[in-house]
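**Q** need a 3D model of the following:
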Amino acid sequence: MIKRALISVSDKTGIIEFASALAAKGVEIISTGGTEKALSAAGLKVINISDVTGFPECLDGRVKTLHPKVHAGILAMRSNEEHMKQIKDLGVETIDLVVINLYPFKQTILKGDVELEEAIENIDIGGPTMIRAAAKNYQDVVVIVDPADYEKVLAEIDETGEVSSKTKFRLAYKVFEHTSHYDTLIAKYLRDTLGDIDYPETLSLTFEKVQDMRYGENPHQSAVFYKEVGANRGFLPSAVQLHGKELSFNNINDTNGALMLLKEFEEPTVVAVKHTNPCGVGSADNIYDAYIRAYESDPTSIFGGIIAANREIDKKTAEEINKIFIEIVIAPSFSDEAFAVLSQKKNIRLLKLEGIEEKAAADTLDMKKVAGGLLVQKNDDVLFNEEDVKCVTNAQPTKEQLEDLKFAMKVVKHTKSNAIVVAKNKSTLGVGPGQTNRVLSAKVAIDYAGERSVGAVMASDAFFPFPDCVEVAAAAGIKAIIQPGGSIKDQDSIDACNKYGIAMVFTGMRHFKH
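**A** Now for the predicted structure:
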């Protein structure tokens, strides 16, 4: 039976109603600071924590609950006769319910431009100590850290006069999830503030659930979408869905791939993605022409794909998009007329993402889960260093070809390796992703491009170990190639380019994507 409750909350959602219900059942309420003021103002009888400890709050409130009369009252095991004898001799009364949520550290650091001192002052000390103590002694103490649990606890008390062991255990579990999340945020903030720890000896990560998915990659797999805590502006967790059914696991994965490629471009650009690989990319002076270029890159593969645009979707573009089946369109905005056109189809998802042009922070980590471990690396946020780019052939690329080579390299960077991209006039003509050898990737890309390969450029995500890719390119009419270089047999490919009059540029930077 709950006789005494300690209540001290930063988030006061529902606390007046909950405390009032407890008081109506004869529960004695102990409280601190702002919570005590709020409860007293609501007409509730509240015992100040100092009246329990016999010690005043001090150090600007830093010390108020760190006292044996609080923690012994929480940690005493009621079934242990020696425990009960000791607290009786010490004049300690048990505390049966602890209701605490912690200082708003997350909200503080997310405000932007927060000073270190303010962040430090919002690190809770007494709160985590009390709720961990209560959770450890869950058999005897009910502990609540989430206002969503108030109703369930009251319902059980109303029905049986007490809270079930199963519920107490679940509430205890939530405490350690809560404190783990809280401490991980603090550690990350301090690590980021230091700025010189790229890979800590132990890595704790924390994410917040966005939604339960209908299923994962396949219908027999369950799945959930979590987001990082922090600034997500310009990235998928911050997107607002304006229309259409719920996003699936594959929708989110594919859309993220489209977004990361889109962020390579500043000019009006449309990216079409299928199964995380680009199937059409176009840049132009306006978003309509960019879409047409992306669509005409591969009219077959774009069907049922994802479209990402870095400019507002207007009516004219929407009407073109609406001619085929598209799963998702994500853009910084939609004109009212464009939305009216696209929303005629009930299943298309329309996502608005402000800040779509924003790049990932320089310290962003890319992570790949493997069985029993985690691979962590810095994000691949560089295309190439201009000073490392050099033409290695007799033929020199034209200004237009250089622009297309850079365009193609942006696309191939976000295509699964082995990857080859054929492009012309800032439009992909063929994409060869994920083949087990580079020649096959080249053949796939050229096959998509067809006769359009004549006069086009080719990009490779890694070096050519043999001249065979050059020979395939020459047969298709490719006029310029961009690749990292670095093979011990680079000269063979250079010689082949010279033989066929192809310009070849080395960047010195590989872009494997697995």
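**Q** contacts, neighbours, all on C-alpha from now
**A** OK.
**Q** out of all residues in the chain, which is the farthest from the middle?
**A** residue 89 (53.3 Å; Cα atoms, centre = their mean).
**Q** what residues are up against it?
**A** With Cα atoms under 8 Å, 6 or more residues apart in numbering as the criterion, no residue contacts residue 89.
**Q** ok, it to residue 259 distance?
**A** 66 Å (Cα to Cα, to the nearest Å).
**Q** same check, this time on residue 506
**A** In terms of Cα to Cα, residue 506 sits 27 Å off from residue 259.
**Q** and if you look at residue 291?
**A** The value you get for residue 291 to residue 259, if Cα to Cα is used, is 15 Å.
**Q** which one's more surrounded, these two?
**A** Set residue 291 next to residue 259 and count neighbours by other Cα atoms under 10 Å: residue 291 wins out with 30 against 25.
**Q** burial count for the closest residue to that one other than its chain neighbours?
**A** Excluding the flanking residues, the one nearest residue 291 by Cα to Cα, 6 or more residues apart in numbering is residue 270, at 5.4 Å. Counted by other Cα under 10 Å, the residues lying close to residue 270 total 33.
**Q** how about the helices in the stretch 1-150 of the chain?
**A** Assigned by DSSP state H, counting those that start in this stretch, the stretch 1-150 of the chain shows helices spanning 15-24, 33-41, 49-53, 68-75, 81-89, 105-109, 116-121, 126-136, 150-160.
**Q** let's see this one next, to set against the first:
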Amino acid sequence: MAVVSKNIPAPDLVPVKRALLSVSDKTALVEFAKKLAGKGVELISTGGTSKALAEAGLPVRDVSEVTGFPEIMDGRVKTLHPAVHGGLLAIRDDAEHAEAMKTHNIAPFDLVVVNLYPFEDVVQKGGDYAAVVENIDIGGPAMVRASAKNHAYVTIVTDPSDYDAVIDALEANEGAMPYALRKQFAAKAFSRTATYDAAIANWFASTLEIESPQWRAFGGKLDSVMRYGENPHQQAGFYKTAEQRSGVSTARQLQGKQLSYNNINDTDAAFELVSEFDPKRTSAVAIIKHANPCGVAEGSSIVEAYKSALACDPVSAFGGIVALNQTLNAEAAEEIVKIFTEVIIAPDATEEAQAIVAAKKNLRLLVTGGLADPRTPGLAIKTVAGGLLVQSRDNLVVDDLDLKVVTKRTPTEQELADLKFAFRVAKHVKSNAIVYAKDGATVGVGAGQMSRVDSARIAARKAIDAAEAAGLVEPLTKGCVVASDAFFPFADGLLSAIEAGATAVIQPGGSMRDDEVIAAADEHGIAMVMTGARHFRH
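**A** Prediction:
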């Protein structure tokens, strides 16, 4: 049954005479409390917060004095009491509420300062089950929600970064808080508790391996407001979640202008791709444009890998994102800055490399401190009208798949290495995806086409264009291998790849016409390997 509002108008200004402070994050707490006390505000506090204020010499009453009941059960129960929540929820201009407060000796709280137990931090740091559960805050969210609901009278502050705004408002309004600001803080408070509860729910789902919980919630904290989204007429912001996965969200930006919406999207795609390559085994570089690779290569060094990646499609690489799986050094930096590049992302960068990149003041340089483990489970989320599509991250790695040769000819050792390389890249190409590769480098990429045969032809065309730009007699697809992200529904796509010069192919298999496709491969003397797993990417 819905509660009917009494339609009592909220006052514009509420004098702040009494404050309740209970915080886990004590950043700037003492300084803030001193300013409140200096304005004659009575300070009520709990546990560690009360101790911190008392040690700073501030006059503070413990909440147990207000409730007449001590903190019990290791502090689990201290604020869940009518003397607290009555003071938070009372509608002061309601005669019945006022009478209840008088009868039960309940005093109102005008300002509530609460931030929550560090649940997300404990999860990120790998806390065990008991430690994580113990850091699920109960009293904190209850006080936040109660105060936010009653923002007509109560100011709720959940973020230390808002302390200055509170003091400024009190000074501007002779010790009172305006209604407009109380509403803003209430909105922020509900966003915080929603995000907090979402983190808890998702941790439980992950821990208990509940693949599709009946209710799903996701939350993040605003990191930056974008100038615009994919297009100038779209608004956008970047929110960070509790997941600590090395990449664009955890990277330090050493230089360059603010990342745009498209920069973040493309940089994430680039780093996820290059993280497929073990830096202890090989140097690897991926060049991304519009979330698709226009060149990927392994090499004996980062600079050699970059040159090979660039050779695949030097035209598309202009204005692209460059991702490295090893430290950016001076030699590689000198090559990368020769053409216009939006972002460089790498695990680290030498001082010499940073100095070279610094000459391009708008070029963003990000360092992550590590790679993203391609095998780590996680969630991928996409919005649709009226809903969310949620799936597990595509964490299949070609090295872990059971590869089967299905043709008369077996691939050579070099072909097999290139097939694995190509399939690793195809995982990160928009479907339908075709990747031609040779000697550990892409030589043609076809992405996002409605038919697989079109992707094969586009990739071949790009190889021809790259050869002409490099002054080569024939494209590098001659003698290459080819990877397809999903099965060939007909032999035509394979025949296009063979026409381009492919001598071996890797694909998932599973088509009703697999026999027809295999027969075409045998007829042309090429080797075919099936993975049994596809990598659709829409």
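**Q** TM-score of the superposition?
**A** The TM-score (TM-score structural alignment, normalised by the length of the first structure) is 0.94; 510 aligned residues with a Cα RMSD of 2.0 Å.
**Q** circling back to that earlier point, what's the residue farthest from the centre of the first structure aligned with over in the second structure?
**A** Taking TM-score structural alignment for the superposition, residue 89 of the first structure sits opposite residue 103 in the second structure.
**Q** which residues touch residue 299 of the second structure?
**A** Going by Cα under 8 Å, 6+ apart, residue 299 of the second structure touches 282, 283, 284, 305, 308, 440.
**Q** quick check: the farthest pair among these?
**A** Across those, the longest distance by Cα to Cα is 13.7 Å; it joins 282 and 308.
**Q** gap between the residue lying closest to residue 137 of the first structure once chain neighbours are set aside and residue 4 of the first structure?
**A** Spatially, and ignoring its direct neighbours in sequence, residue 137 of the first structure is nearest to residue 75 (5.8 Å; Cα to Cα, 6+ apart). Using Cα to Cα, one gets 14 Å for the distance from residue 75 of the first structure to residue 4 of the first structure.
**Q** higher neighbour count, those two?
**A** For residue 75 of the first structure versus residue 4, neighbours defined as other Cα under 10 Å are more numerous around residue 75 (23 against 20).
**Q** what's near enough to touch the counterpart of that one in the second structure?
**A** Taking TM-score structural alignment, the alignment pairs residue 75 of the first structure with residue 89 from the second structure. By Cα under 8 Å, 6+ apart, the contact set of residue 89 of the second structure is 146, 147, 149, 150.
**Q** ok, and the most crowded of those residues?
**A** residue 147 (31 neighbours).
**Q** how far away is it from residue 176 of the second structure?
**A** 16 Å.
**Q** next, the angle from the biggest helix by length in the second structure to helix 139-149.
**A** As assigned by DSSP state H, the longest helix anywhere in the second structure is helix 179-207. Relative orientation of helix 179-207 of the second structure versus helix 139-149 (axes from the mean of the first three to the mean of the last three Cα atoms, to 10 degrees): 140 degrees.
**Q** give the other helices and strands that helix 179-207 of the second structure contacts.
**A** helix 119-124, helix 139-149, strand 155-157 (3 or more Cα pairs under 8 Å, 6 or more residues apart in numbering; DSSP states H and E).
**Q** tell me the most buried of these?
**A** strand 155-157 (a mean of 29; mean count of other Cα atoms under 10 Å).
**Q** having no further points to raise, I will conclude here.
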